[in-house]
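Asker: coords please:
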Amino acid sequence: MDTHTLRLVLLSVFLVSSSLPSPTLSVSSVRCNPSDKRVLLKIKKSLNNPQSLTSWNPNTNCCDWLGVSCDLQTNRVTTLRFSGISIPGQIPAAIGDLPYLDTLDFVNVADLTGPIPYSITKLQNLRMLSTLLTNISGPIPEFLHQLKNLWFLDLSYSNFYGPIPASLANLPKLEVLELGGNKLTGNIPDSLWASQNRFVVFDLSQNQLSGKIPKSLSHFNADSINLRNNKFTGDASALFKTNGTLSHLDLSWNEFDFDLSRVKLPESLQDMDLSHNRIRGSIPKEITGLNLYWLKVSYNRLCGEIPFGGKVQEFGADSFFHNRCLCGQPLPKCK
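Answerer: You can find the predicted model right below:
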């Protein structure tokens, strides 16, 4: 998802240059933008020079350092991506001094703590931000709405708490919102439901969120919606939009209460988990026409005969059991 198309750059371009590097400096080192290198070394110092960043050697090309990528034309640092390494401390404020940064990605960096620094708002080219599986904590910052080019925001499985900022709806390019596995509370802001963004992923699962889904979602559209394991109540049928692009839906482990027989299932739906709710009615016959690879409606209050056909009977009894009076394959025959 980089903004820049990668092009082949021949080393011979540097060798035939009229200004050859000095003997004490490697050919590749002249690629590194001096300003960006100074910032990266400042970041390393702020983290107390961790062992994991030993490759960040001032005598080498910063574009070759661990987790660092540069644009092949401008040589400016565009990516900081760290996965599964030790970086004890907080995200340094100096990260905001990398003006061409497109991607800031921390994945499975357990000893990274503290809040997201305000200086990140200077990164107006930032498109991807992830703190997945870290110990970054605090409320989700309101100031993230200043990152107008952000399309991918993954703060999942960290230690964020408090409400979801309504201002996230002001990110005009946001398509991926993943906030699962935190300690978030309160409602989903109405501004997010009213967003005209088309979400590829809308994941708020495994939090402590509550409240009801609006009865009308005229603008909201998402390919994948995951509200699993929260405290939501009421009618979620507005999420089933026949003219939408919904393919993945997980509403399990909530307290939703609505009549499933009145729901129009979108043809785009590929997997659906409605288990562990208070959903009533019967399973719509239209489900047999869907190209499903996952279906689970167990632990609800459904009744009637399970529609026969399509891929429905390929799912085991555990996908349907513990309902009020469902019957038919793969459950026992209806009496």
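Asker: hey, let's count contacts and neighbours off CA atoms from now on
Answerer: Will do.
Asker: burial measure for residue 95, as a count.
Answerer: Using other C-alpha atoms under 10 Å, residue 95 is surrounded by 21 other residues.
Asker: tell me the secondary structure for it?
Answerer: Three-state call for residue 95 (DSSP: H, G, I helix; E, B strand; the rest coil): helix.
Asker: quick check: it touching residue 43?
Answerer: Yes - at 6.9 Å, residue 95 counts as touching residue 43 under the criterion of C-alpha atoms under 8 Å.
Asker: tell me the helices and strands packed up against the lengthiest helix in the chain.
Answerer: Counting by DSSP state H, the longest helix found in the chain is helix 34-46. On a contact count with 3 or more C-alpha pairs under 8 Å, 6 or more residues apart in numbering; DSSP states H and E, helix 34-46 meets no helix or strand.
Asker: next, the structure of the following sequence, for comparison with the previous one:
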Amino acid sequence: MENSSVVFVLLTIATISAISFSNGNIDVLCRESERQALLRFKQDLKDPMNRLSTWDGGDCCSWMGITCDNLTSHVLELRVDFSRLGGKINPSLLDLKYLKYLDLSENNYEGIQIPSFIGSLKSLTHLDLSGFGGKIPHQLGNLSNLHYLNLGDCNFWKVESLQWMSGLSSLQYMEMTGIDLSKAFDWLQVVNIW
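Answerer: Predicted coordinates:
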């Protein structure tokens, strides 16, 4: 057998092992490292409505609120909005390197501050954190691929500077309803950058 034929056979076997066949449909199986990251994320949450009950099987791509890439099987979206979740946000989300869409909004986080590590999720294009409290971490300014950012509907935000916003060069939509900007001394300068 030629080398190119051996390589083709090995690639075919690798591809087949990455997918499962059920009812004639091809289903992508999630990556084990990303599955473990999501389970660590879940363990730090309070879930009184049992909304994350599907988060126990082997394939995280089939779990509620999770969307995976059909070709690579990487987790692309995590949507747990309006699920009445509480607790804390585990930094295991950093293991979701291809995450583009993160919606943790309108849960019962009891005013906990946005974790600064969210500013390290560089692939994000959509981020909805309405319902958190405290001070907005300046690390959110590292999310240069972000197109959508929702920080609204929180009356307890403390904003002293908006300089972090200058790093959001791809931003197309931003919601900040309910945020008191009276202490933000640089808002006019930041708005003029866009």
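Asker: can you pull the TM-score for these?
Answerer: The TM-score (TM-score structural alignment, normalised by the length of the second structure) is 0.78; 174 aligned residues with a C-alpha RMSD of 2.7 Å.
Asker: map residue 171 of the first structure onto the second structure.
Answerer: Under the alignment by TM-score structural alignment, residue 171 of the first structure pairs with residue 168 in the second structure.
Asker: contacting residues for the residue lying closest to its match once chain neighbours are set aside?
Answerer: The shortest distance from residue 168 of the second structure to any non-neighbouring residue, by C-alpha to C-alpha, 6 or more residues apart in numbering, is to residue 144 (4.7 Å). Taking C-alpha atoms under 8 Å, 6 or more residues apart in numbering, we find residue 144 of the second structure in contact with 122, 167-171.
Asker: residue 144 of the second structure sits in which helix or strand?
Answerer: Assigned by DSSP states H and E, residue 144 of the second structure belongs to no helix or strand.
Asker: do you know how far it is from residue 183 of the second structure?
Answerer: Computed as C-alpha to C-alpha, to the nearest Å, the residue 144 of the second structure to residue 183 of the second structure distance reads 25 Å.
Asker: so the match of residue 171 of the first structure touches residue 148, yeah?
Answerer: No - here residue 168 of the second structure does not reach residue 148: they are 9.9 Å apart, not a contact under C-alpha under 8 Å.
Asker: helices of the second structure, start to end?
Answerer: 3-18, 32-43, 187-193.
Asker: contact partners for residue 187 of the second structure?
Answerer: 161-163, 181.
Asker: preserved in the first structure, out of these?
Answerer: Contacts from the contacts of residue 187 of the second structure that recur in the first structure, judged by both residues aligned by TM-score structural alignment, their matches' C-alpha atoms under 8 Å, are 161-163.
Asker: residue 79 of the first structure -> the second structure?
Answerer: Match for residue 79 of the first structure (TM-score structural alignment): residue 77.
Asker: so the longest helix of the first structure corresponds to what in the second structure?
Answerer: Using TM-score structural alignment, helix 34-46 of the first structure pairs with 32-44 in the second structure.
Asker: again, but for stretch 209-216 of the first structure
Answerer: Under TM-score structural alignment, there's no match for stretch 209-216 of the first structure.
Asker: returning to what we had before: what's the farthest-apart pair in the contacts of residue 187 of the second structure?
Answerer: Pairwise distances across these peak at 12.6 Å for 163 and 181 (criterion: C-alpha to C-alpha).
Asker: find the centremost residue of the second structure, please.
Answerer: Nearest residue to the geometric centre of the second structure (C-alpha atoms, centre = their mean): residue 102, 2.9 Å.
Asker: just give me the match in the first structure for it.
Answerer: By TM-score structural alignment, residue 102 of the second structure lines up with residue 104.
Asker: its match contacts residue 130, correct?
Answerer: Yes - shown here, residue 104 of the first structure and residue 130 form a contact pair, counting by C-alpha under 8 Å, at 6.5 Å.
Asker: for burial, what's the neighbour tally of the closest residue to residue 52 of the second structure other than its chain neighbours?
Answerer: In this structure, residue 52 of the second structure finds its nearest non-sequential neighbour in residue 64, 6.8 Å apart by C-alpha to C-alpha, 6+ apart. With neighbours defined by other C-alpha under 10 Å, the count for residue 64 of the second structure comes to 15.
Asker: what do you get for residue 19 of the first structure?
Answerer: 8.
Asker: relative to residue 168 of the first structure, how far out is it?
Answerer: From residue 19 of the first structure to residue 168 of the first structure the distance is 48 Å (C-alpha to C-alpha).
Asker: quick check: the residue nearest to residue 52 of the second structure vs residue 54 of the second structure, distance?
Answerer: In terms of C-alpha to C-alpha, residue 64 of the second structure sits 6 Å off from residue 54 of the second structure.
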